[in-house]
Every structure is written in C-alpha cells, then in structure tokens.
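Colleague: give me a 3D structure for the following:
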Amino acid sequence: MSLSYAGNSINLPVKVFEFLKLLIIHAEQTVTKEMAIEQVWLGNIEVGKRGAGNAIWALRKAFTELGLDHEVTFKTITKVGYQLLIKPQGIEAAIVTTSELPLATSSTTRRKKVVIVTLVILFISVLLSLLEVENQAVVNETKKVQRITSLEGIEEHPSVSPDGHYMAFLWRAHLKKNQIYIKDLTDDDAPLRLISKVANDQSSPSWSPDGQNIAYLNVDEQGQCSVHVLELITFIDKEITKNCVKSGYLNNLDWSKDGSKIAFSRSLGDRIAIFSYHVQSKQEIQLTKPNASEEDTLMRWHADNHTLAFVRSTELHAEIHSIIDDREQTLVKDKEVILALAWDRGGENLYFNSMEEGSFVIQKYNLNYKTLESFHQDNEIHSLSVNDTTDEVFYTRHVAQESIAVHSLEGGRLLENIQSSSRDMFGQVVPTTSNILFLSNRSGNWEVWLKQADKNIQLTQSKIHGLVSIPAVSPIFDQFVIAMRRPNAQHHSLHIVELPSGNQQKLLDIDGDVRNPSYSADGKRLYFSAKISGKWAIYRYTFISEKLEQVSEGNGKYAVEDDDGGIFFTKDNTRGIFHLSADRHETLITTKLSDLDWGSLFYKNKTLYYIKRTEKADFIIARDGSGSEVELMTLPPITIRNGMGISPGVNDSIIFTLQGINDSDIYKISIK
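Modeller: Sure, this is the predicted structure:
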C-alpha cells in the first residue's frame, strides 16, 4: 500500500499500513500499545512493542517527506499509546468488481476485502486532503483558540504574570516529577526556563503582584506538602508554611492582588479548609469552615483583595462559594465536578470549569447580575488562568480515554478489553452472568451501562432517575445497589436496580447523605458510608432483618468485609487502609494506599488487594492474613484511574479502569 499527496507517493510496509488503519478506525482516541499488539501484531508482545514504535516513526517520516505536518496529525501519549488527531470523514466507496480480485478468493471473502481495502484507501485520501484544511484551520483558529504548549507529558497550572509577559506552569515529563517552568509569551523562540531547584513534586505556581516572586506547593519524598516562595532574581527559595494539601491536578494556591496574603488548602482530618498566610506578620488564619467530608479548594482572590472565591466539594457534588469578613455565601450550586476557577481583571466575572451532560465546559458567573452562561466547550479541561493584559483565558486540555480491561491476577495476561469512543470506567463483574457493569458517558451523561456478550445496555437516565455514582454489584443476585440523587433532592439515597431490565426501587430511607456501597461476599449485608448527625461513618445494612447499624466511629469513606466479620476501610483525606475487627478494634495496616485511591481495594480468598503508586510504576499488592505482601503486577505510572480503579473479576482475574491522561497541553482563548 502507498500514500500519495501532491503528486508524490510513498510505499508503506504492510504492518505500518495496518497500524494506520487502526489509528483511522479510532481517530481522536488513544490507541493503546496493547491494542496495537493484539490487533496488528496478533498478540506477539515483544515484536509488537518494537513494531508500534517503528510504525509511528515510519508514519511521521512518510508524512514529512510528503510535505505534511505530522505534528498536527499524530500524537504520542507517553507510556500509553498513540492518537490520530484528525478525524477523517467517510465518502461513498467506488464500485470494484470481483473480477479485479484473485480468482482463488471466494466471493464473500473477496467482497469483504473490497469493502475494507476501498474504505481504508478512501479514508486515507480524505485524511490527506483534510491535512491541508487542518493546517489552514490552525491558522484561522488562532483568533479563537490557540495552543500555547505542545510538550511530551503533562503541562498544567498555567499562571500568567501580572504584566502578561510570562506564563509559569508545571511540566511533568516522562518518569519525572512535576517541575515549574516559565515561558515567554511574547517570544515563541525563547527557551523555557526551569525554576524548580530540587527534584521534588512542585505545582500551583502563583505570581506576586510585582512579578518578582512565585509561590508554589512543594511535596517532598515523604509526601509532606509545604508552601514555598521563590525570588526570581536571587533564586532564594523559602518555605513559609507546612501542612498544605496537593489534590491531583487541582490548583490549590493563590496570591492576593496586593501581595499581602497567600491562600492555600489544609487538611483537618475528615475535611479540607482554606487558610491564609499573611506575608508581613507570618500569621496563619483559617478562612473557611467546611463540614465533615467537605473539601474547600481552588481558591481565588478577588481584585478587592478581601473576597475569596473557592470550591466546596465532596465526591458527590460541587459548589462555588465566596467569603468576605467571615461572611460566606453560595454563588453556584449543584455541579457534578468543578476543576478550576479564575476571575477576570475587574472581578466582575468568575470563570470556572465544570461538567455539563458529560462534557467539559468553561462557564462564566457574573457577580453583579448573578447570571450564569457557558463560555467555551472543549475536551477534558482542567486549570484556568486569565491574562489581565490581553483579556484571554488560558486553560489546559487533557487527553482522557478511560477504558476497562480484565487481566489475570497470575501473570497479568489481558483477558478482555472494553474500548469505545467514550469514557468507560469503574468496571465490576456480575458474578451470576460474568457480564461487566460500568459507568460511561456514551449517552452524553454519566450513566450505568451493562456489557453483555453481544451488546451494551444503558441502565440509567440521569435526567429521569438522578445523578448516579459508582454501583455495587450483588454477588448472588442479578442486581446492584447505587447511591443516586434524584432530581431536586437534597441528598443521595440507596436504590436497588435489577439486571438487565434496569428496574429500580429505593432500598431504605436515611436522614442524611449516602455514598460508596459494597456487598459482603455472601451478599447478605451491604456496607456504605453515610453522613448522619454531621459526620460520615461506615454503616452496615442486613437484608433479611432490615437492620441498620453504625460500624465505624467516624470518618469512614469506603469499606469491604473480611472473613471474620470485620472490615477494611478508608477515610476521607487520609492515606492508608484501616482494619476494624468484629470487636471494634481499629488498626492502620498500611499507608501505601493514596487517599485519592480510596476505593482501589478488595478482599478475596483471604487476601487483600490494593494499589501502591510510585513515580515509576503502579503496583497491585496482595496482602495475606499474616501481613505479608507481594507485588503481583506492575503497570506504568498513572495507568490506573484514581477512585475505585480496581475490582475483583471472575475466578483469578482483576478488572482495571485504565486511563490515558498522560498528556495535556495549554491553550488560550479570547474573552472578548
């Protein structure tokens, strides 16, 4: 097969052509290396690993030789796979007679080959013609959306200097920690300036009003977070306070416009509050007062230097609040998730990023008129920053393509893979049928889906049933339990949903909120976290007796039952796994589980399985009753999604939610 463009032609090896076909079929999605190995190199792992790298290199080289820009066509997702950035449009296939194919081929087989070969050739021809249009579109699009960075890895937390001349941001290159760089926004040819002095994990840069200093979060080898200020001229780095909170890629630091104070988040055990550090007096003051399990993050100072906007969230919903002189008010309510905040220059409009019907949207809240409108929609958006001198919003766009994979516990062999053009996550096996239940935004909203052998069935409709969370599958019946917040309801409630019909009914009434259900191994009991009387705790519900009892004293987030009537459980904002015996004796058994992986544990065959993460790898750990631990499986770092990233499969298998968020770039768009 060959590629032709503008009168030039280049021959492609068969495997390279097959690899290009795979990219075309999954255009604008991440084609993982595992997919390529299975479908192009027929499961030959060693040959496929080398072949995939060679194939993408050959395609980039071919496009370059044809005079096309491969940078706007292909993208490497570090340690995960590859993407075709342009989505070809299909056109009517030309008729090819069977006489044009070898006579030894049967008519049915020949017909299939005709369709496949013809469509692929047409796809490629349309792809090549679109490249010229795409290159022009990039130029035209600069008036609206323009890419600022395009590095291999994660670029996050853009922070524009007060004069609009520079942008500080974090860059996580392959197998390295988050480091802070400065980019000259007025000179594209100027080299990046690395300002991180040590090889710690650093994030959330925030400029002083004079542009001479940058405050940032620093996380050391022991995981301790501290707030630092770096003087850019002298390069003197000072630690100003400890015990801050770094929450994934949330930007949890802001310097007031007058330079008098720095706001940051701090954990108070079962909640996260916002504190201010006063630069002159070095005094620290707690600004917000969240309830149990609430997290106050993403703080941003208003231009008046007194008003602070911030996000108050749980894993169930998020709101935007503001506080001034201890007076707190709610600005925006009832959002699934909010990932960023940014004021415009005068403080009249507050920009924030949220999810609307499964899509990421930058919205604008007007403080004076209390109006809310959508500003810009894109793929997975995270951080926001406003350039006051040019009236532009800077934001980060992540590559996100979660998928569900089933692997054997012994050897880690891939047994099944669920991939789609949507985001599929938090898979669980239905033991009675071996089908897989999962969350997905295939329909545009986050819903519960069931994968059967030959089809996928949508089981919930959020506009009718309400917002859904991660379900818990019964080990003995064709049903699952889910925490669901009905439209216009104040709290979540537990519902039983039948499989595969989707029929549902409320399980029990609780005077408070509920989350994170899980079944006992025999299916007779249900564990969940509930907020009753102002604090979250683990509760147990027995189906036959309909008895409800509190199990943990407090700060319980997710629990799984052991074989002796005790539970392994996690806590809000706390690293580690705790064990509560049947006689209510609590023990911390490990600190290796991140607080972001609160549900990534399960108990099976007298063994506790959980995730341990390092900078170089994600590990699946098996811990037996004596406390001995074995590293069963090793995956590339940040391969498994946070939350409930693993669950038990049938027999000796494990279900992963794999993520492709290993790459992001920074973009800008004009406010006007």
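Colleague: drop to CA atoms for contacts and neighbour counts, all remaining ones
Modeller: Fine.
Colleague: mind checking what secondary structure residue 114 has?
Modeller: Under DSSP: H, G, I helix; E, B strand; the rest coil, residue 114 falls in the helix class.
Colleague: one more, for comparison:
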Amino acid sequence: METTDRPPAHPILSAPFRVGDWVAEPMANQLTRGETVRRVEPKVMEVLACMAAVPGETVTKDEFMAEVWTGTIVTDDVLARCISELRKALGDKARSPSYVETIRKRGYRLIAQVETDVEATAVDGVAVEAAPGAVSLAAPPGLDLRRPELPTRTRPTVVLWALAAVAVVALGAVLAYQAGVAGVRPLATTPLTSYPGDERDPALSPDGSRVAFAWNGEAADGEPGAFDVYVQDARGGAAPTRLTNHPADERSPAWSPDGQRVAFVRCGVGGECGVYVVGAGGGAARTLAEPEGLAVEDLVWSPDGQTLAFSARRGRQGAFSLHLLPLDGSRPQRLTSPASTYPGDLAPAFSPDGQRLAFVRTALDGRQDVAVVSVQGGPVRRLAREQKGVTGLDWTADGEVVYAANRDGAAGLWRVPREGGAPRWIALGSDGGEIAGPSVARRGRGIAFAQQRVQSQIIQLAPGDDRGRLLLRSTRDDFQPAVAPDGSRTAFVSTRSGSHEVWSAAPDGSGARQLTDFGGARVSSPRWSPDGRRLAVSARAQGNADVFVVLPDGEARQITTDSADDVAPSWSRDGMWVYFASDRGDTWQIYRVPAAGGDPEPVTVGGGVAAAEAPGGGLLVIRPDKRGLWLLPPGTDGLPQDAAARRLPANLSPADWANWTVSGPYVYVLERRYDRAATVVRLDPATGRRVTVATAQDVPEDSGLAVFPGGQRFLLARQERADSDIGFVADFD
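Modeller: So this is what the prediction gives:
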C-alpha cells in the first residue's frame, strides 16, 4: 500500500476521553471501567483515538494509514488486527457491535457515545489510594519497617542519574545537530559552580537571583566530606555562602515563597532524617519536623508557604512515596502508594497554584514517567512516558512541566503541557553532561540544574579481591553482564551506540560488538540460552516492555506481545521455555512462553518479579512485596508449587531483580548495602548454606551479576564516576 497522496486524516485525541462505559487515556495506553483497567498497544489506542475524534463518522482505511501509520508501509491486516484487539479490550463483538462498526470496503466508525471532558484515572493500571485529609503512614505490605540507613556520602537518587548517563562528547554533538536542524538557538548556560566534589540538588530562589545547593566539599585526605547546604549568587563571581555545617548529610534545599528561608533535610549515619530550616543568609538551624522512621528525599515548599512535600520510604529498601508535611505541627501525610516493586515516586514539585504535585514514577526495569497528582489525593495521571529515565522536574510559571530526560539519544530538558501531550525539546548551550534536577524561578526568569557525569563499567572479581579488574573499557555506561554457559562469551547492556543495546565480548573483554539495534528502546536483563547461541532480553520497543530472543546474527524476535510490561527473562534448562515477569494481571506474576513463540502461560499465583529454574528442580523467585529469594518446589505436574514456597537466606529486595544468577549447583546473589558496597554470596538452595565469596565497592542498584563456570570469576558493574556542577540559564521563562 502506498503512503503518499492520501486524503487528509482525522486528528487523534491525546487527552483522556470517555467512550461508552470506558475511560480511554491515550498517553497511558489504557482503558478503565470502574475497577477494571486494561492496557492496549499504542497503535490500538491511536486507532481508537482517531475514531473518537469524529464519533459516528466513518474513518476510511487510507485515513487510518495517514494518521496512525504516517510514513510507514503496512498492509490492511495490520489495521484489522488493531480493530480486533480493540474490540477484545472493550468487550465488543463484530457481529453485534456496541462500540466499533465495520463499514464494508470502506473502514470503521465508532458508534458509542464519546465525551472529551474527563479526568484520567491511573498510571500503569495502579490505582493510587489517597483520601482527602490525613493519610496513614503505615508502610505498604512487604516494606522494611526498620529504621532507615541511608548513605552518608551518596544520595539514593543517584540511581536516577545513572539510569540515563551518556557520553559528554556524543551528547554535545547530538544537541548541536538538533539545534541546527530545528533552527533553534540554544539558551546560553552559565556554569555557576565548578568545585571539587559533588554539587547537586539546585533550588532557584523565587526571584531567580540565588541558587541553593548541596555540596560535599573535599576533605583533607581527598575523600568527599558530608553534604552541606550553600547559597550562590545566580550572577556568579562571589564565593558561595555556607548555610549549614554538620557531620551528617544535609541536602535537598527548598526556598520559602518569600525567599527569606531555606528548608533542608538532614540524615544521620544511622539513617534518621529530620527537616530543618535556616535563614537564607545563614544562622542557626531550627527543627521543623522529625518524621520518625522515614528516609526523606527531595524537599519542596508549597507556594502558600503552609506545606512541605517530600519523597520518603521506611527502611533502606522498598518504594519511595510522596508525603505532605503541614507546617502547623501536624504529622506528615502520605499522598501516593506506588507498587513495592518500583523504586518509587521521587522529585515532587508543586504546581504554581499549589493544587498539584508533579513527580517522577519509576517502573521495575528503570523506565520513568512524568506524573501528576492532586494534593488532595486521588488518581495519578501520566503526563509523559520516557524510556531512558527522568532525572528531575519543575513547573513553569504558566503551568507547564519542565523535566530532564534522555530522549532519542539526547540528554537535556523537555517541557510538556499540564494536560499531557508531545514533549518539546529545550535547546541548551551546555558543555555536556547529564542534566538533572531542574529548578525554575517562581517570580522572574531563570532555570538552574545540575550537570552531572555518571559512569558505570563492568569489572571482574575473584574471591579475595575487593577491588576487581576493569574488564570492559569505554566512556559509556556498561552494566547487567551475562556469561554464556560454557564461559566463551559475555553479553551486557551498554549505551556505547548512544542508546541502550545488547553487546557481546570475549571473556577477557576484547572484541566487543553490538548485537541488537532497538533504536532507542530501553533494554535490560540479557540472559544466555543453555546452548549459548541465543539471548533472551527485555526491551521497550513499543513503549511497553516485551521479551525478545536475539539470534546469533543479531536478529531480535519478539516472543511476547501483551500490552503489559514483560521483563526479567530467563531460560528453562532444556532451552524450550523462557520465563518472565509480567504485570498483565492484578499483580506481578511469573509466566513462561515457548522460546519459539506462542501463548504464555502463568506459573505463579503468589507473585514474582524475576525467576529462574533452581539447580535441583523447582523455581527460584523474587517476590514483588517481600524481601528474600523464594524456592518453589516442583509439583506432580512439573510446575512449581507456590503454596509450598520456602524462603532462602538471601538479602534481596524487589529492586534487586537483576542482581542474582544460577550457575552450576549454586545460586549467586549480589547483596547491596546502604553505602553502595556489596557482597557476592554463594547459596546452596538445597541446604540453605551461604558463603560470602567476594566483596565490591561503588555498586549501582541495577548492576547485574554474572558468574563464570566454576564460580571463581564474577562480573558486575561498578560506578566509576559520579560528580556534578550547577548550571544556570538566565533567559528562561
């Protein structure tokens, strides 16, 4: 079918709309009716939105092709399949339709009633329970209720930065190219800081004249010190004013609306956190609140000055959620309840009217969304869905959201309307580095942000070697290694091509070559087949995550097609099946699908975010709501028995879904500590005996773990670099 000389197409709705009994959310690719949430493929939603723009009118096949498949040559059966999937999702029938009617030899029309003035209902199918007024601070099931232990040198949100790191040179080239093509003159960026150590958490004063930030300085022995809060004139020149000086880390500065005070978070060595306030010119700090048992991040002040918002979680693991802290002495109120499998909800920012919070919601495999929720509670609504990670956001004075992300190989700033829609790129004349934590002036002009450089590399460890040897050298991010069963090849995820792809190399790291070409999709968790000829991998080629089998020539064959997220693949010992985790039901569960393709079948009922066949039979599973590693023994039918699950002594959280592997008769797990140190533990699933075989430092959250045959060499990721400076754009509104 030709793609040129088509009649003008109908527009596609992007805002939520009601069709019959269903609420459709085009930006979320989901349909909601009461408590029922169904997600559909992006093209299926576009077909529905195209018809909803002209309800009751016939949309011809050529019009569908021009609007939904612009510039792409496809056959009529592709449209027919989308219509079939849409009817299935809506519960409609072709012979007696209530929603979509077929107009023979012409096209289709939507016969159900359409309303366009509706609100979205959820993000990723997860209804957020938040009632007006006080919200219980009880931790969701499965969260660690022990007192938090946060690092004294590194913020947990460095994970957000590490997810999207790209090379400085490549970034500059991409941005310069985009600016030239678009005819956009980049905004002039002034570097406000270039001090040794790490300057982060920029907060621009309401009038745009000063920037508060956290800096860990440099101790006499050359090691980083504790973070303290400083204020720098946005015009530069003068030395910064130090507002705090404490042995504990003090971070996340937030300006009061009148610009006279700065609130901040102080977290001690044991993880106990408090919220404090100090005058913008210095002086004694005063306690605002000590949220007992909460690890606190990302503090922001409401426009009316009556409330603070922050991200927090209980303990060192589990999901961060958004909290409101009234300044009248009331207890904090929890506003969101993300699934415990997520790193959580981070980086809140108040809208100009103070009625909403925009924030970053992170999915299991690291994909991040820009979302918004009312301060009164209620459903979470997605504004933008990203592949590479979002590293902070803020609101503009006119009610748009500016966020930092890596889109299409370009790390920078983007802005999106509060109703959602296509993000617009903001050209910055920066000197490279990842952009993070944008902060916009409330009354005036200007935007501040961190320009940070984070790099993870794959190292090889041996028993007794605490430092390891760098195996793969590059200027990009390399992580989540895998070793072929015979030890002849390694595979890993890398951003060497400018986006996440799977690469392969010899056991000594030589001869690295790119295997996949997903072209910008987020890729994770490569796993070798038992014969060492194929790889299973999860990739977000169409927005949602699906499982692919990568052949020796690099061809990637998709073997799951559900509109849900399918992640963390692993092979059966005979190579006939691929296990994976999916949220296609009400909870995360383990499924398996024939390696050659076919219909997936459920494996667990008790939940799972990663699984692998156990050496002695049965299935090893990481639960979505519990810590540890669980062994499900085989039943008489060969399938694992959830009811007889036994917990093994492994300190793993749901976020560690990639940090373990099976090799020979043992299971090897990477147990991370709050200070980013980690131990490699060898576990015998039959006896439960565990032995620590290696230790490592500076291990990122999504490191991954691979073991060579014999268990004497291990591969994992190590963070080689993590520093940042503060940049400022004066001509921004």
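Colleague: which non-adjacent residue is nearest residue 730 of the second structure?
Modeller: residue 446 (4.3 Å; C-alpha to C-alpha, 6 or more residues apart in numbering).
Colleague: now residue 727 of the second structure
Modeller: residue 191 (4.5 Å).
Colleague: tell me which residues touch the one you found, please.
Modeller: 725-728 (C-alpha atoms under 8 Å, 6 or more residues apart in numbering).
Colleague: now which residue in the first structure aligns to it?
Modeller: Using TM-score structural alignment as the criterion, residue 191 of the second structure maps onto residue 147 of the first structure.
Colleague: if I look at the aligned residue in the second structure for residue 209 of the first structure, how far off is residue 726 of the second structure?
Modeller: Using TM-score structural alignment, the partner of residue 209 of the first structure in the second structure is residue 257. Distance, residue 257 of the second structure to residue 726 of the second structure, using C-alpha to C-alpha, to the nearest Å: 22 Å.
Colleague: how about residue 300 of the second structure?
Modeller: 18 Å.
Colleague: which one's more surrounded, the two?
Modeller: Under the criterion of other C-alpha atoms under 10 Å, the comparison of residue 300 of the second structure against residue 726 puts residue 726 first, with 28 against 24.
Colleague: now do the same contact list for that one.
Modeller: Listed by C-alpha under 8 Å, 6+ apart, the contact set of residue 726 of the second structure reads 191-194, 199-200, 202, 448-451.
Colleague: could you dump these to CSV with distance to residue 585 of the second structure and secondary structure?
Modeller: CSV is the format used below for the contacts of residue 726 of the second structure (distance: C-alpha to C-alpha, whole Å; DSSP: H, G, I helix; E, B strand; the rest coil):
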residue, distance to residue 585 of the second structure, secondary structure
191, 48, strand
192, 49, coil
193, 48, coil
194, 49, coil
199, 43, strand
200, 39, strand
202, 40, strand
448, 42, strand
449, 39, strand
450, 39, strand
451, 40, strand
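Colleague: of those, which are reproduced in the first structure?
Modeller: Compared against the first structure with both residues aligned by TM-score structural alignment, their matches' C-alpha atoms under 8 Å, the contacts of residue 726 of the second structure retain 191-194, 199-200, 202, 448-451.
Colleague: show me which of the residues you listed are buried.
Modeller: 191-193, 199-200, 202, 448-451 (16 or more other C-alpha atoms under 10 Å).
Colleague: show me what contacts the nearest residue to residue 60 of the second structure once chain neighbours are set aside?
Modeller: Among residues not flanking residue 60 of the second structure along the chain, residue 107 sits closest, at 4.2 Å (C-alpha to C-alpha, 6+ apart). For residue 107 of the second structure, the residues meeting the contact criterion (C-alpha under 8 Å, 6+ apart) are 58-61.
Colleague: among those, which lie within strands?
Modeller: Counting by DSSP state E, the part of those found in strands is 58-60.
Colleague: looking at those, which is nearest residue 163 of the second structure?
Modeller: residue 59 (41.4 Å; C-alpha to C-alpha).
Colleague: doesn't residue 51 make contact with the closest one?
Modeller: Yes - with contacts counted by C-alpha atoms under 8 Å, residue 59 of the second structure reaches residue 51, the gap being 6.5 Å.
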